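> no sequence on this one, just coordinates:
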């Protein structure tokens, strides 16, 4: 039976002889088996990262590193308990962090992403997901070289498919998301699920302790927000302005998230002051409102390149 642990990532460096061997095997496997069909499939690089993460986990569990040709497509590996596991991996130049710094001094919590179609495709019948992150060098095509030092796999934890389906936040194409100091829009139909809501692992071998009872228990567990704490505050601000929530609700969210700083808006503060000055020109407000805004927002003049 699995015993809950905080989801602190397991760090596995793939720069030694074994790591390079697994990187080579993953590259060869994708060359021979790349998926070129299906909506929102990963690129060849992304498929390679997923294959590598799966091989690392299988190696740590003492399993064959590559599935047999007749292995079902709906999951990646089968635990001795009969639990079907799908290994998810994203790759990037940055290491995995539980929190990412932002320019306002308030950390943004880490999240994981799923293609929404995975929740609704009956052929993809995994019971749980194991979430991983692969830190890569700038030239990240597998297998890379023996000199590259930035091939590092972070194994973050596991979660039941049903819980992701119940609690994850669906975001359609074009939705805006934030990571630390950067913003980007989603090109696919995504489900966001936050790292803090995963079940942690002290070692990869902890996966062998997961039984059907653990999956059933996790499927009905109620986790924390699948939003950054900052976005929870922003949404509360917005809904107060729309007459849905009150200042009391904002205070509750601030207390629950532990945030007592001013959260920066999505739009730049210069755009806010542009509206305020326009309202003043129209005679709709006075300098006192503008000065009040200056206590929570700051204009940013051009300072050169």
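Arrived safely. Everything quoted here is computed from the prediction, not taken from an experiment. Numbers count the residues shown, from 1 in each chain.

> for the rest of this, base every contact and every neighbour count on C-alpha atoms.
Noted.

> and residue 59, helix, strand or coil?
Here residue 59 is recorded as helix under DSSP: H, G, I helix; E, B strand; the rest coil.

> what about it, how many neighbours?
16 (other CA atoms under 10 Å).

> what sits against the most centrally placed residue in the chain?
The centre of the chain sits closest to residue 112, judged by CA atoms, centre = their mean, with a distance of 2.0 Å. Going by CA atoms under 8 Å, 6 or more residues apart in numbering, residue 112 touches 131, 192-195.

> excluding chain neighbours, what is closest to it?
Leaving aside its sequence neighbours, residue 112 sits nearest to residue 193 (CA to CA, 6 or more residues apart in numbering; 5.2 Å).

> distance check, residue 84 against residue 72.
Distance, residue 84 to residue 72, by CA to CA, to the nearest Å: 10 Å.

> Three-state assignment for the residue nearest to residue 112, please.
From three-state DSSP, the assignment for residue 193 is strand.

> span of stretch 34-48 from start to end?
End-to-end for stretch 34-48, by CA to CA: 8 Å.

> the strands in the protein, which residues?
10-13, 77-78, 84-92, 99-100, 108-109, 111-115, 128-135, 152-160, 169-171, 176-179, 182-185, 190-194 (DSSP state E).

> all helices of the stretch 1-150 of the chain, in order?
Here the stretch 1-150 of the chain has its helices, by DSSP state H, counting those that start in this stretch, at 17-33, 44-60, 117-120.

> deepest of these, which one?
Mean neighbour count (mean count of other CA atoms under 10 Å) peaks for helix 44-60 among the helices of the stretch 1-150 of the chain, with a mean of 22.

> for it, what is the distance to the chain centroid?
Distance, stretch centre to chain centre, for helix 44-60: 18 Å (CA atoms, centre = their mean, to the nearest Å).

> what is the burial count for the closest residue to residue 290 other than its chain neighbours?
Of all residues not flanking residue 290 in the chain, residue 276 sits nearest, at 6.5 Å (CA to CA, 6+ apart). Neighbourhood size, residue 276 [other CA under 10 Å]: 19.

> one more to weigh against that first structure:
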């Protein structure tokens, strides 16, 4: 895992995008504006790693493909947190997103108060389908800190330890080649 500071300019751009564009284009479980902002921040930060600029919502739905690198389609999945990420943490993935035509998932966590993004790791879609755990809508899940929540949609989970670990932007790029 590695963590980077998120530039205030990027955050303001993302707030503007969420205010002016609807990023919830699914038939259900579209996420709140705050959840959409978290996702757009994570996606934009990762896009800058690959010199792809920031998210531009004016072109509409991206089909689940956030960026392409080395002929691989990538979906960036970002969870908002108020704590620093630990190796034992879990990443959530909505089942209704699994049909998107992507090759790679990059899982991130955005610390909302410190304004830092942790790249937890990445995994191929093929390996994700082997390692994920499924929980139907309405399941009660227990977090790392023993608090609970009820799933609002069918959900997959994968732990950080099951992702391909990366320790820098250059390491991430190298592994994705």
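Arrived safely, thanks for sending. Just so it is clear, the structure is predicted and the values come from calculations on it, not from any experiment.

> just give the TM-score of the two.
The TM-score (TM-score structural alignment, normalised by the length of structure 2) is 0.88; 173 aligned residues with a CA RMSD of 1.9 Å.

> ok, back up a step: quick check, nearest of the contacts of residue 112 of structure 1 to residue 204 of structure 1?
Residue 204 of structure 1 lies nearest to residue 131 out of the contacts of residue 112 of structure 1, by CA to CA, at 11.8 Å.

> relative to residue 3 of structure 2, how far out is the residue of structure 2 positioned farthest from its centre?
Taking CA atoms, centre = their mean, the residue of structure 2 most remote from its mean C-alpha position is residue 146, at 22.5 Å. Using CA to CA, we find residue 146 of structure 2 at a distance of 25 Å from residue 3 of structure 2.

> next: residue 10 of structure 2.
If you go by CA to CA, the gap between residue 10 of structure 2 and residue 3 of structure 2 works out to 16 Å.

> how about the helices in the stretch 201-305 of structure 1?
Counting by DSSP H, counting those that start in this stretch, the helices of the stretch 201-305 of structure 1 are 212-219, 229-241, 247-257, 269-281, 287-294.

> and the second one, what's buried?
What that stands for is helix 229-241 of structure 1. 229-234, 236-237, 240 (16 or more other CA atoms under 10 Å).

> the last one too?
Within helix 287-294 of structure 1, the residues that qualify as buried are residue 290, counting by 16+ other CA under 10 Å.

> what residues in structure 2 pair up with that helix?
Counting by TM-score structural alignment, helix 287-294 of structure 1 falls onto no part of structure 2.

> got a list of contacts for that helix?
273, 276-277, 280.

> among the residues you listed, which one has the most neighbours?
Neighbour count (other CA under 10 Å) singles out residue 276 as the most crowded of those, with 19 neighbours.

> tell me the residue in structure 2 aligned with it.
So, by TM-score structural alignment, residue 276 of structure 1 is left unmatched.

> what of residue 118 of structure 1?
Structural alignment (TM-score structural alignment) places residue 118 of structure 1 against residue 97 in structure 2.

> relative to residue 64 of structure 2, how far out is its match?
From residue 97 of structure 2 across to residue 64 of structure 2, the span is 7 Å (CA to CA).

> how about residue 114 of structure 2?
Distance from residue 114 of structure 2 to residue 64 of structure 2, by CA to CA: 28 Å.

> neighbour count winner among these two?
Ranked by neighbour count (other CA under 10 Å), residue 114 of structure 2 and residue 64 place residue 64 first, with 16 against 13.

> residue contacts, residue 151 of structure 2?
135-141.

> ugh, typo on my part, it should be residue 153 of structure 2
Applying CA under 8 Å, 6+ apart, we find residue 153 of structure 2 in contact with 29, 94-95, 136-138.

> and in structure 1, which of those remain?
Among the contacts of residue 153 of structure 2, the contacts conserved in structure 1 (both residues aligned by TM-score structural alignment, their matches' CA atoms under 8 Å) are 29, 94, 136-138.

> could you give the number of residues near the nearest residue to residue 114 of structure 1 once chain neighbours are set aside?
Distances taken as CA to CA, 6+ apart put residue 191 closest to residue 114 of structure 1, at 5.1 Å, once the chain neighbours are dropped. Per other CA under 10 Å, the neighbour tally for residue 191 of structure 1 reads 23.

> what lines up against residue 191 of structure 1 once you look at structure 2?
Residue 191 of structure 1 maps onto residue 156 in structure 2, with residues paired by TM-score structural alignment.

> now do the contacts for that match.
92-95, 132-135.

> thinking again about what came up before, neighbour count winner among residue 84 and residue 72 of structure 1?
Taking neighbours as other CA under 10 Å, residue 84 of structure 1 and residue 72 compare with residue 84 leading, 18 against 13.

> aligned partner of that one in structure 2?
For residue 84 of structure 1, the residue aligned by TM-score structural alignment is residue 73.

> how much space between its match and residue 158 of structure 2?
From residue 73 of structure 2 across to residue 158 of structure 2, the span is 20 Å (CA to CA).

> same check, this time on residue 121 of structure 2
Residue 121 of structure 2 sits 11 Å away from residue 158 of structure 2, taking CA to CA as the criterion.

> whereabouts in structure 2 does stretch 55-64 of structure 1 align?
Taking TM-score structural alignment, stretch 55-64 of structure 1 hits residues 44-53 over in structure 2.

> got the contact list for that stretch?
Stretch 44-53 of structure 2 is contacted from outside by 6, 10, 14, 54-55, 67, 69, 76, 117, 169, using CA under 8 Å, 6+ apart.

> recalculate using a threshold of 10 Å.
For stretch 44-53 of structure 2, contacts defined as CA atoms under 10 Å, 6 or more residues apart in numbering pick out 4-7, 10-11, 13-14, 38-41, 54-56, 66-69, 76, 106, 108, 116-117, 119, 169-170, 172-173.

> equivalent analysis for stretch 165-176 of structure 2, please.
1-4, 46, 49-50, 69-72, 74, 104, 106, 119-124, 164.

> what's the ChimeraX syntax to select whichever of the residues you listed are buried?
The ChimeraX selection below is limited to those of these classed as buried (16+ other CA under 10 Å):
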select :1,2,3,46,74,104,106,119,120,121,122,123,124
